[in-house]
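Chemist: model the following, please.
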Amino acid sequence: MSHPTEPRYPGFSGPPPQYPQQGPTAPPPLYPGASVLSHSSPGAATHPPSDPQAPVHPHDPAHPQPGTPPPGISAQQQPRATPGPRTAPDDLDYRNGPGNRVHFKAYQRGTDATALGQLLLYIPGFLMSLLVVGMVAGILDAATGLPYWLPTAAWAISGGLVFHRPTEDFFARHLLRLQRPLPQEAARLEPVWREVTARAGVDGRRYQLWIEDSEDLNAYAAAGHIVGVTRFALEHLPSAQLAAVLAHELGHHTGGHAWSSLLGYWYSLPGRVAWRVIRAVVVISLTLAGYFSRLATGFLVLMIAGITFATITVLYGLPLVLLVVPYLMAAVGRRAELRADRHAAALGFGPMLAEVLHTMHLAETRGREHAAAGKPLADEGTLARLLSTHPDYPTRLHRLQPYLRPQG
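Modeler: Prediction:
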């Protein structure tokens, strides 16, 4: 069946592809998301192409050709996915279509230096939590006769639930407020995810795709297998930019950032809860003492200071280390984001990721200008920058520059 205005696709040098025959007068099939994507900046109004038989994407970035190493890596570092013909008039070069063979890496995920750093920084919190759990177990043993070791052992092995699929499902639904993709959302998301994982040499079926009902441009990598994107990103990003976002989140998983962060958070949770309880009790006690007399307040302050000093002495200064840990954790988190950016760029999505980061930077700047209401923008404080878990956008864009320069 001939087509009156055959579309031309980037990177395709052969004759135009033939649409499947569906009858003497059937039009070419529509592809998932082809008529609803906006290839302008997120937040702009979306319009279907004027010619439904020949979808046009005017603002698509240039994409690496199959078999051509992206800037910054050699041909030997490319994932071995056999290129095939384009199967959809979209802005992403799908190389793992029907009939193509994808070679998976022997090791699907690892633990890089960032993940190890996270685990090491969680050790003081783990020790404090172990102390709290041990105290609770001792109280239960004295009150009910429950063996002392049982609650402690149960808490110690509970970290394995990070990789338990039903627990992950509960975590995604009720804590992260994520939803399973609807059929039309899955038809849009899954081909892009297959392309990303094929380039990385990773079995994408090991992960679960989720949707957050949000109007923000964001994505998530959590637990052992959760990959989530916002509905805004799904509906407004071109496929190549959506792939760049997903490749970034896959980098968090393959580098071990997602599971190590959640595991450390879980094992330090009892210590954090105990600290918040102690802090609340101290504040309430000082407030009540202030109603009676300054003498009572002074006596209470001296008593709290004595208990604190004794605790620090007995625990060899461990509580003081906890005061520095949040700053170190934030620094490691910023490093993890840069590593995930590099992972996406190494797969050939550097230019697309840079476009997404630039768009997010503009949105953040405009939001701050709107909040300032005409006043000069105040610089972010040093303390806030030190506690930020994400690098600023100019830093991330600067680190992507080696992947954006053409190779001479």
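Chemist: going by C-alpha atoms from here, please, whenever you check contacts or count neighbours.
Modeler: Noted.
Chemist: what about the strands in this structure?
Modeler: Along the chain, counting by DSSP state E, strands occupy 178-179, 208-212, 219-222, 226-230.
Chemist: between the ones you listed, which gets nearest to residue 172?
Modeler: Comparison of the strands of the chain against residue 172 by C-alpha to C-alpha identifies strand 178-179 as nearest, at 5.4 Å.
Chemist: identify the residues contacting the closest one?
Modeler: Residues outside strand 178-179 that contact it (C-alpha atoms under 8 Å, 6 or more residues apart in numbering): 172, 173, 210, 211, 212, 213, 228.
Chemist: what's around the residue nearest to the last one when sequence neighbours are not counted, how many residues?
Modeler: Nearest-residue entry for residue 228: residue 210, 4.4 Å, with adjacent residues in sequence omitted and distances by C-alpha to C-alpha, 6 or more residues apart in numbering. A count of neighbours around residue 210, defined by other C-alpha atoms under 10 Å, yields 26.
Chemist: kindly report the same for residue 108.
Modeler: Residue 108: 15 surrounding residues under other C-alpha under 10 Å.
Chemist: and for the one 10 residues further on?
Modeler: Using other C-alpha under 10 Å, residue 118 is surrounded by 24 other residues.
Chemist: ok, now residue 112?
Modeler: Neighbours around residue 112, by other C-alpha under 10 Å: 15.
Chemist: leaving out sequence neighbours, find the closest residue to it.
Modeler: residue 255 (5.3 Å).
Chemist: quick check, that neighbour in contact with residue 110.
Modeler: Yes. The pair residue 255 and residue 110 qualifies as a contact (C-alpha atoms under 8 Å) at a distance of 5.3 Å.
Chemist: more neighbours, those two?
Modeler: residue 255 (24 against 12).
Chemist: which residues does residue 246 contact?
Modeler: The contact partners of residue 246, by C-alpha under 8 Å, 6+ apart, come to 193, 196, 219, 227.
Chemist: out of the strands of the chain, nearest to residue 150?
Modeler: With distances scored as C-alpha to C-alpha, the stretch of the strands of the chain nearest to residue 150 is strand 219-222 (29.0 Å).
Chemist: what's that closest one packed up against?
Modeler: Applying 3 or more C-alpha pairs under 8 Å, 6 or more residues apart in numbering; DSSP states H and E, one finds that strand 219-222 makes contact with strand 226-230, helix 239-254, helix 257-292.
Chemist: what's the most buried one of the ones you listed?
Modeler: Between the helices and strands packed on strand 219-222, the one whose residues have the most neighbours on average, counting mean count of other C-alpha atoms under 10 Å, is helix 239-254 (a mean of 26).
Chemist: contact partners for residue 312?
Modeler: With C-alpha under 8 Å, 6+ apart as the criterion, the residues that contact residue 312 are 318, 319, 320.
Chemist: pretty sure the first one contacts residue 124?
Modeler: I take that to be residue 318. Yes. With contacts defined as C-alpha under 8 Å, residue 318 counts as touching residue 124 at a distance of 6.8 Å.
Chemist: second chain to compare with the first, below:
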Amino acid sequence: MTHTHGHDVPPPEYPGPPPPYPGTPTDTAPPYPGTPTGAAPVYPHAPAPPAPPPPAYPEADPAPAVPERPQRHPDEMDFEQRRVHLTARQRGADATAVSRLLVQVPSFLCSLAVVTGFASAFLGSAAWLPVTLWVLSGVLVFHRPTEGFLARRLLRLRAPAPAERARLEPVWREVTARAGVDHQRYELWIEESDAINAYAAAGHIVGVTTFSLNHLPNGQLAAALAHELGHHTGGHAWASLLGRWYATPAELTWRAIRAMSRVAVRVARVISLPATGILVMLFGCGLLAFVAAAWMVVLPMAVAPYLLALVNRRSELRADAHAADLGFAHPLAGVLHTMRAHEEASYAAAGPQARRTGGLAKLLSSHPDYADRLQHLQPYLDGRPPR
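Modeler: Sure, this is the predicted structure:
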């Protein structure tokens, strides 16, 4: 047997390349049957599960509705406290006040004759004392306690309640501040009435109705008070009351004569018709004799009502101008429009016979027509007040 020494014999070469070992990276998976590329099919995604509904929270209470703010009236004004400059002349007597006193001079003379006659009949030579006291009694027009008595007893006014004063005082202070007048110079009073009205009486009384106080915007209320302040500063209020006071004896005497004449005529009718005629003739002759003897007094007294009505109408227009000069022309026009509407409504409710449209009624009217007053206010409304 033969042996080789030194080196081993190399193994024989394997024919061809070695087969790839399964699981190596070069190994590729066989194509998947049924697919063009041999890739694995893409499975559709499964639908996502539905999201859980949100938890039901308890419903919150709805927010309360905000009430709509009422629309402000055009004549509602803002009044602010400010420095007040008082005028040196707080009141006076304009042309209408002087005219009123002159028109009532005949009535004063008749009253003086009546007072003197009665005093002489009862007191003889001492008649001068009651006559003098009567003449001086006119100063009571400016006496505050007497004015309070007149306000309560004759005008049926009352003092304002605290709530009424709280509404009235700021408006009155604004009016007097614009006029340069001391607001404490006058006293505010209330009238229980459903009418739109205000008053200026005696020397220091300013009255307003409850309807005006509770329903008018403060601008219109200020315009009404400014109108009444114009009556005071112009002397219309005290001149009117003074003239009426001094005319009272003559008026009472005239009423007494008329009442006695009516009674005499009725008694004469019961007796006989000729006696009635004789009595009427006697009264007529006596009246003619009196007119002939005192025509200078009687005739002015006959036309005095018409003259007084004319003066009253002029004083109303002057008071309107006073309110307009203080800046209340537009609110005053609103008041006049409202008053005219109320008057038309009252006439419509009362019937056509309630309206007095005759010429004599207009001559005796103490107030101008609303159309006339608005016409005089028009220059102020147009921004060109008359000088």
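Chemist: that older thread, among the contacts of residue 312 of the first structure, which are in helices?
Modeler: Applying DSSP state H to the contacts of residue 312 of the first structure, the entries found in helices are 318, 319, 320.
Chemist: what do we get in the second structure for residue 201 of the first structure?
Modeler: For residue 201 of the first structure, the equivalent position in the second structure is taken to be residue 180, counting by TM-score structural alignment.
Chemist: can you report how many residues neighbour the closest residue to that match other than its chain neighbours?
Modeler: Nearest residue to residue 180 of the second structure, sequence neighbours excluded (C-alpha to C-alpha, 6+ apart): residue 86, at 4.2 Å. The burial count assigned to residue 86 of the second structure is 15, neighbours taken as other C-alpha under 10 Å.
Chemist: residues contacting residue 86 of the second structure?
Modeler: With contacts defined as C-alpha under 8 Å, 6+ apart, residue 86 of the second structure is in contact with 177, 179, 180, 181, 182.
Chemist: just flag the most distant two among those residues.
Modeler: Pairwise distances across those (C-alpha to C-alpha) peak at 8.9 Å, for the pair 179 and 182.
Chemist: between these two, who's got more neighbours?
Modeler: For the pair residue 179 of the second structure and residue 182, the greater number of neighbours falls to residue 179 (23 against 15), based on other C-alpha under 10 Å.
Chemist: so that one makes contact with residue 326?
Modeler: Yes. A contact is recorded between residue 179 of the second structure and residue 326 when judged using C-alpha under 8 Å, the distance being 6.7 Å.
Chemist: spit out the residues that contact the two alike.
Modeler: By C-alpha under 8 Å, 6+ apart, residue 179 of the second structure and residue 326 have no common neighbours.
Chemist: what does residue 294 of the first structure align to in the second structure?
Modeler: Aligned partner of residue 294 of the first structure by TM-score structural alignment: residue 273.
Chemist: same check on residue 326 of the first structure?
Modeler: In the superposition onto the second structure, residue 326 of the first structure corresponds to residue 305 when matched by TM-score structural alignment.
Chemist: then residue 238 of the first structure?
Modeler: Taking TM-score structural alignment, the alignment pairs residue 238 of the first structure with residue 217 from the second structure.
Chemist: surely its match meets residue 78?
Modeler: No. Here residue 217 of the second structure lies out of contact with residue 78, judged by C-alpha under 8 Å, at a distance of 11.0 Å.
Chemist: in a markdown table, list the contacts of residue 86 of the second structure along with distance to residue 124 of the second structure.
Modeler: Conversion of these to a markdown table gives the following (distance: C-alpha to C-alpha, whole Å):
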| residue | distance to residue 124 of the second structure |
| --- | --- |
| 177 | 54 |
| 179 | 51 |
| 180 | 51 |
| 181 | 48 |
| 182 | 48 |
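Chemist: return the subset of those residues lying in helices.
Modeler: Checking these against DSSP H, those in helices are 177, 179.
Chemist: and which of the contacts of residue 86 of the second structure is nearest residue 339 of the second structure?
Modeler: After measuring the contacts of residue 86 of the second structure against residue 339 of the second structure - C-alpha to C-alpha - the closest member comes out as residue 179, at 24.9 Å.
Chemist: so what's the closest one up against?
Modeler: Residues in contact with residue 179 of the second structure (C-alpha under 8 Å, 6+ apart) are 86, 87, 326.
Chemist: go again using 10 Å as the cut-off
Modeler: With C-alpha atoms under 10 Å, 6 or more residues apart in numbering as the criterion, the residues that contact residue 179 of the second structure are 84-87, 90, 173, 226, 229-230, 233, 322-323, 325-326.
Chemist: correct me if wrong: residue 224 of the first structure contacts residue 171.
Modeler: No. With contact taken as C-alpha atoms under 10 Å, residue 224 of the first structure and residue 171 are classed as non-touching, separated by 11.3 Å.
Chemist: identify the contacts common to the two.
Modeler: Counting by C-alpha under 10 Å, 6+ apart, the shared contacts of residue 224 of the first structure and residue 171 are 162, 165.
Chemist: with neighbour numbers in mind, choose between the two.
Modeler: Between residue 224 of the first structure and residue 171, counted using other C-alpha under 10 Å, residue 224 has the larger neighbour count: 24 against 17.
Chemist: could you find the counterpart of the residue nearest to residue 180 of the second structure in the first structure?
Modeler: In the first structure, the residue paired with residue 86 of the second structure is residue 104, using TM-score structural alignment.
Chemist: now that match: how far from residue 121 of the first structure?
Modeler: 32 Å (C-alpha to C-alpha, to the nearest Å).
Chemist: just to revisit the earlier point, mutual contacts of residue 179 and residue 182 of the second structure, please.
Modeler: The contact sets of residue 179 of the second structure and residue 182 overlap at 84, 85, 86, 87, 90, 173 (C-alpha under 10 Å, 6+ apart).
Chemist: count the neighbours of the second one for me.
Modeler: Going back to what we said before, that points to residue 85 of the second structure. By the measure other C-alpha under 10 Å, the count of residues near residue 85 of the second structure is 12.
Chemist: returning to what we had before: got a list of what the residue nearest to residue 228 of the first structure touches?
Modeler: Contacts were defined as C-alpha under 10 Å, 6+ apart; by that measure residue 210 of the first structure touches 169, 172-173, 177-182, 185-186, 189, 219-220, 226-231.
Chemist: run the last query once more with 6 Å
Modeler: With contacts taken as C-alpha atoms under 6 Å, 6 or more residues apart in numbering, residue 210 of the first structure has the following neighbours: 178, 179, 180, 181, 228.
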